[in-house]
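1. My questions concern the predicted model and sequence given below.
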Amino acid sequence: MSDNIPFDIQLAIMNRLPVKSLLQFRSVSKLWKYSIDCSDFVREYGFRESNNCCLYLTFKQNFEGVICSVDDNLALSPVVSNLKFFNLTPFATSEGVWCFSYGENSMLLIWNPSLKKSVRILVPNYLLEADSPKMLFGFGVHPVTLDPTLLKINYPYYGQGPWYVSVFTLSSRTWYKLDSYCLPRESIRIKRSGQAVVGGKIFWVGSEKFYSDDGISYKIYMLVSFDLITHQFQVIDMPEEMLVGQCLPPYYISQLGDCIIISGSFKFVDFSIIYAWELQVDDGEVSWYRKLFTLPYPIEHDLKLIGFTKDKQPIVEASFVQQLHQSLQVFNPTFQIFQNLVVESNHGSFFIGPYKESLILLNV
């Protein structure tokens, strides 16, 4: 840029450029590199939709891990990366940044596909906290500072017992344990069926077990949120209409834009149904909800909602009772059927996230 243009105007122009251009501009001068790497510039740049790609898709095929970009026409293109995706298990994405676990949950990896840059974080082990199969991770990006934040959640496998929650922020590079007053009731358990990051909060589906007078156990389901600013949990009741009738557990959680999606499936005698509800949460309660879809499919298949196209068509992971591999399918509203995208994966390995350009991790 011309030296006659004031530097603040130059920065304002650069703030409107795609990430690829900014990475090239960092080599122009030390001043530009310092300015682009600055946390204030990264925060102001924020995150934005890409014109060339709408989704990223990861999956495993036999002994190989694959990552592809998905365009508006659902065409898949391989993504070049130095990561070995077969060893990585994706569990969350937030504002264009992905998070994986690997090494039997001994390490986490935060990855920004826009920058092709990643950061590894060791998971702490505490002698007074017996790790159990109920351990789970959470991930989100702080809505103001854009600071990637990790959670490690532990509680006893059976019955009630204390929660142990540790929080890691990339800016501090340290883990710290949450005080008990920040945590939900000990009797609540979080389902490891996905998460959503909406409005600066991470959401999961939770459950709480009760017993009737005759000793029969039953569960009540709810939403559990973690505030990325205050680092406090909150329990939110789900609408009664979602918890009775045809919408039965297990429930899966995902998101569509700024809305939470609760989905599931169930079988009748000769066909099955997959359904999804769309919710908005404000001030600690569900302020609005509606049934997004209820779609039939053949009884010999199992479907799980994993994402949406740019046109909000459901993308599902489909399994057939006589096959070992899963297929990726999208609902065609014109023909009212699920169409196979001719992509096969190992069981349960499909993971989809919206593609957003950001500079998060640039100044790490």
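-> Cool, the structure landed. This is a predicted model, so every value here is computed, not measured.
2. From now on I want contacts and neighbour counts done on CA atoms only, so please keep to that.
-> Noted.
3. Secondary structure element holding the spatially most central residue of the chain?
-> The centroid of the chain falls nearest to residue 92 when counting by Cα atoms, centre = their mean (3.1 Å). Using DSSP states H and E, residue 92 maps to strand 89-94.
4. wait, residue 250 sits on residue 266?
-> No. With contact defined as Cα atoms under 8 Å, residue 250 does not reach residue 266; the gap is 9.1 Å.
5. and for the strand ranked longest in the chain, what are the contacting residues?
-> Ordering each strand of the chain by length in residues (DSSP state E) puts strand 285-298 first. With contact meaning Cα atoms under 8 Å, 6 or more residues apart in numbering, strand 285-298 is reached by 236-239, 270-281.
6. now do stretch 97-117
-> Residues contacting stretch 97-117 (Cα under 8 Å, 6+ apart): 19-20, 81, 87-93, 96, 118-124, 139, 356-362.
7. got another, please set it beside the one above:
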Amino acid sequence: MVVIWNPSIRKCVSIVIPNVLTYPHGHTAIGFGVCPDTSDPKLVKINVNKIKIPYTWVVEVFTLSTRIWKTVYRGTPFKSYDFSWDHVSIDGIIYWHTVRFDERLWSNYIISFNLKTEKFGEVSLSERLARAYNLVVAKVNESLCLLEYYNEGETSVCGVWTKKDGINKPFTKIYTVKVEGKSVFYRLLGFRNNGEVVLEMEDDNDKGYAVELYEPSSGHISGVGMNGNATFSAMSYMETLILLHESNSIIH
């Protein structure tokens, strides 16, 4: 089940996801976004069938206004890809990080889905990013961003790559998040509008986690008073009236 929730107006709609694939038969990737033309929330479900190679996809789109699932693709558009759970939606386009193994080689790809045309695309990557071992898709200042986690000596760091001049331009590395004496592996939670990076760090006693702010130009970190025994997550947020005319319900 996916729950679309708008905390601004305290409305939510729960949508039952049919025909979910699980290991070893395949897996199901879900994406969420809003069509820029109609302001209609949409879910994109990609079933990757792994019974035989090349893997086959069945892609369905759920549009909230119609309350139905529509099959928009069935086939093998990008060969044998594995989808990560991470995805971002920017200007009506959903982006996923995917990987593929060819003759024991690891390759990263960024796959896009246009919510207006309901068509797939692919974002070009440099050789370095295509071969990066730990890559995460993210969003900074409403631009597509890639987080490259790697070791610099004995320190785990994160390179932040973004497309400064439009989606058709190559990714540019804008800075590296590096905290002396601490690992930032999969610790980057998000970005503030003022440029600060939100990190989750282990506390000095290794008994829990804390949310801290990282200033890219100085490398200085400061706490915000949020600590806990469990890990944190953070998402960007925009106030909207989506779901205003919906009632709290479950859609089967």
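-> Cool, got the structure. This one's a predicted model, so the numbers in the text were calculated from it and none came from an experiment.
8. Kindly provide the TM-score of these chains.
-> Here the TM-score for the pair of chains, by TM-score structural alignment, normalised by the length of the second structure, is 0.84; 242 aligned residues with a Cα RMSD of 2.7 Å.
9. still on that earlier bit, in contact with the residue nearest to the centre of the first structure: list those residues for me.
-> 98-100, 138-140, 194-195.
10. Could you check how far whatever residue of the first structure lines up with residue 110 of the second structure is from residue 335 of the first structure?
-> Aligning on TM-score structural alignment places residue 110 of the second structure opposite residue 223 in the first structure. Distance of residue 223 of the first structure to residue 335 of the first structure, given as Cα to Cα, to the nearest Å: 34 Å.
11. Residue 75 is in contact with residue 58 of the second structure, correct?
-> Yes. Counting by Cα under 8 Å, residue 58 of the second structure touches residue 75, with 6.8 Å between them.
12. More neighbours: which of the two?
-> Neighbour tally, residue 58 of the second structure and residue 75, criterion other Cα atoms under 10 Å: the higher count belongs to residue 58, 16 against 13.
13. Tell me the secondary structure at the more buried one.
-> Of the three states, residue 58 of the second structure takes strand according to DSSP: H, G, I helix; E, B strand; the rest coil.
14. From residue 40 of the second structure, how far out is it?
-> Taking Cα to Cα, one finds residue 58 of the second structure at 22 Å from residue 40 of the second structure.
15. okay, residue 223 and residue 335 of the first structure: which has more neighbours?
-> Neighbour totals were compared for residue 223 of the first structure and residue 335, and residue 223 leads with 22 against 8 (other Cα under 10 Å).
16. Next, the buried residues of the helix or strand where the more buried one lies.
-> For residue 223 of the first structure, the host element (DSSP H and E) is strand 217-227. Within strand 217-227 of the first structure, the residues scored as buried using 16 or more other Cα atoms under 10 Å are 221-227.
17. got it, and stretch 157-177 of the second structure?
-> For stretch 157-177 of the second structure, by 16+ other Cα under 10 Å, it's 157-163, 170-171, 173, 176-177.
18. that older thread, mind putting the buried residues of strand 217-227 of the first structure in TSV, distance to residue 319 of the first structure included?
-> What follows is these, written out as TSV (distance: Cα to Cα, whole Å):
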residue	distance to residue 319 of the first structure
221	26
222	28
223	28
224	29
225	31
226	33
227	35
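19. so where do the helices sit in the stretch 1-150 of the second structure?
-> Ranges of helices in the stretch 1-150 of the second structure, per DSSP state H, counting those that start in this stretch, are 127-130.
20. which stretches of it form strands?
-> 2-6, 11-15, 26-34, 41-49, 56-63, 68-75, 82-90, 93-102, 105-114, 119-123, 134-140, 143-152 (DSSP state E, counting those that start in this stretch).
21. Read off where the first one ends up in the first structure.
-> Which is strand 2-6 of the second structure. Strand 2-6 of the second structure maps onto residues 108-112 of the first structure, going by TM-score structural alignment.
22. mean shift between that stretch and the second structure?
-> After superposition onto the second structure, stretch 108-112 of the first structure sits on average 0.8 Å from its aligned residues (mean Cα distance after the TM-score superposition for the first structure).
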